[in-house]
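[1] Okay, sequence plus prediction incoming.
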Amino acid sequence: MTSASLTVLVQREGIWSYDGRVLLDEMAAMQALYLGASAKSRFSQSEISSARGRFLIARTVKGEAIGCGAYRRLDFDVAELVCIYSRMPNAGIGRAVLAGLESNAAKAGYHTLMVEMSRTNQSGKRFFWRTGFEPAISTSADLRLEQRLFLGKNVV
C-alpha cells in the first residue's frame, strides 16, 4: 500500500481500548529501541483522557488501527503534544494525526500546541519544522533544558 492510496480516518477514541493500548505499547517499545531502555513516557494516561486532553487513533477505511496521537493540557490556552505514532513512517499518517490534534485543540479552546523533544531527534525536528512549528520558550522547570528542543504552533 503506497501513501498515495492510503486514506486515513482520525477520530477520538478511548485510550483504554484494545487498539489504543496496542498502539501505545508499540510506541513505548519503539522509544525503548531507539532511545534506550531508560526512555519513559513523560505523560500519564489520565492526562490525555481528561476533558482537556485528547487521544486520537488513525485508521484505514477498513478499520485497521495504524497510528495515534495525544495532547495534554499544559496551560489554560496551551496544549502539549505528548505523542504521535505511526506504524508506517512516511505514509502521511503522522500528518493526519497532527491535523486531527490541531483541530481538536482549537475546538477545545487552546491557542497553541507545544512539543518538547531531544535536540538529537532529527526525524522529529524535520517533521515538526515541515508542519509549521517554530522555536518556543520552555515552561519546564527541568534543569537539563540545553538538551531539549521546544517548538510551538498557533492553532487558532
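    Great, that's in hand.

[2] Please make it C-alpha for all contacts and neighbour counts, starting now.
    OK.

[3] In the protein, where's the longest strand?
    Counting by DSSP state E, the longest strand found in the chain is strand 65-75.

[4] what comes up buried for that strand?
    Applying a neighbour-count criterion of 16 or more other C-alpha atoms under 10 Å, one finds 65-74 buried in strand 65-75.

[5] if I pick the closest residue in space to Arg59 that isn't next to it in sequence, what's in contact with it?
    Leaving aside its sequence neighbours, Arg59 sits nearest to Ala65 (C-alpha to C-alpha, 6 or more residues apart in numbering; 4.5 Å). With contacts defined as C-alpha atoms under 8 Å, 6 or more residues apart in numbering, the neighbours of Ala65 are 19, 23, 57-59.

[6] Comparison target below:
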Amino acid sequence: MRPTARHLSIFLALAAAVVLAAPARALDDEGVFAKNKLAEIIAGRPDLQAAFPEGRGNAAMVAAGMNTVEDWARRYGRKEFPNELAWYGRASVVLPKALIERNAARAPVAIDTAAFDFSGLSAHSVLVIDAATRKVLLSNRADDIRSIASITK
C-alpha cells in the first residue's frame, strides 16, 4: 500500500500532538508550582485577602480590570515575586525599544527643502537630524571623515 496525502496528514497530526504534548506537561508542573506559591503569598498578605475575598476581586479591583487574584498575579505579582510567579508572565519576549523596527528611514536622508546660511556659523561642520523621521534637516560638510574623538567634544 502506497502512502497517500491523507496518510501523510494523519502522520503529521499525530507527530504534532506528540511534540506539543510534552511542553504542556511541563507548563502544568510550573503552573501548579505558581498557583501554590500564589496561595502562600495571598495567605501572608492581608491587603490581597481584602482585595480578593475568596479569590474574586472586590468592586475596586474589578473596576481596575482585575477580576481574580490570578489577574493580579499576571499584572503585578509576577513583578513583585519574579521567581515564584514567573508562570503568570507573558509568553512572548518584549524587544528593547532600540530593536523595534520603525517605519522611518534606516539611515539619515537629506531633504532639499531646508535652506540655511552657513556663513554665520563658526563651526567647521553641522549636522541636524530629526530623530522621529531620520531626515537630515540641516547639514554642512557632514560627510567629512573625522576621528571618533571629535564627536565627544
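    It's in. From a predicted model like this one, the values you see are computed outputs, not experimental measurements.

[7] Can you calculate the TM-score here?
    Aligned and superposed, the two chains score 0.19 in TM-score terms (TM-score structural alignment, normalised by the length of structure 2); 57 aligned residues with a C-alpha RMSD of 5.8 Å.

[8] and the two most separated of the contacts of Ala65 of structure 1?
    Distance extremes for the contacts of Ala65 of structure 1: the farthest pair is Leu23 and Arg59 at 11.5 Å, using C-alpha to C-alpha.

[9] show me the contacts for Ile42 of structure 2.
    By C-alpha under 8 Å, 6+ apart, the contact list for Ile42 of structure 2 reads 48-49.

[10] Give me the contacts around the one helix or strand Ala106 of structure 1 maps to.
    Taking DSSP states H and E as the criterion, the element that holds Ala106 of structure 1 is helix 93-107. Around helix 93-107 of structure 1, the neighbours that count as contacts under C-alpha under 8 Å, 6+ apart are 8, 10-11, 54, 56-58, 66-71, 79, 84-86, 111, 113, 131, 155-156.

[11] 7 Å - rerun?
    For helix 93-107 of structure 1, contacts defined as C-alpha atoms under 7 Å, 6 or more residues apart in numbering pick out 8, 10, 58, 67-69, 84-86, 155-156.

[12] Now intersect these with the strands, please.
    Per DSSP E, the contacts of helix 93-107 of structure 1 map to strands at 8, 10, 58, 67-69, 84-86.

[13] Would you mind listing the buried residues in the biggest helix by length in structure 1?
    When structure 1 is parsed with DSSP state H, its longest helix is helix 18-35. By 16+ other C-alpha under 10 Å, the buried positions in helix 18-35 of structure 1 come out as 19-20, 23-24, 26-28, 31.

[14] which element follows it toward the C-terminus?
    helix 45-48.

[15] That following helix: which residues count as buried?
    By neighbour count with 16+ other C-alpha under 10 Å, helix 45-48 of structure 1 contains the buried residues 45, 47-48.

[16] Stretch 21-38 of structure 2 too?
    Under the neighbour-count criterion of 16+ other C-alpha under 10 Å, stretch 21-38 of structure 2 has 30-31, 34-35, 37-38 buried.

[17] any chance of the residues you listed in a markdown table, plus distance to Arg78 of structure 2 and secondary structure?
    A markdown table is the format used below for the buried residues of stretch 21-38 of structure 2 (distance: C-alpha to C-alpha, whole Å; DSSP: H, G, I helix; E, B strand; the rest coil):
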| residue | distance to Arg78 of structure 2 | secondary structure |
| --- | --- | --- |
| Glu30 | 13 | helix |
| Gly31 | 13 | helix |
| Ala34 | 10 | helix |
| Lys35 | 12 | helix |
| Lys37 | 11 | helix |
| Leu38 | 10 | helix |
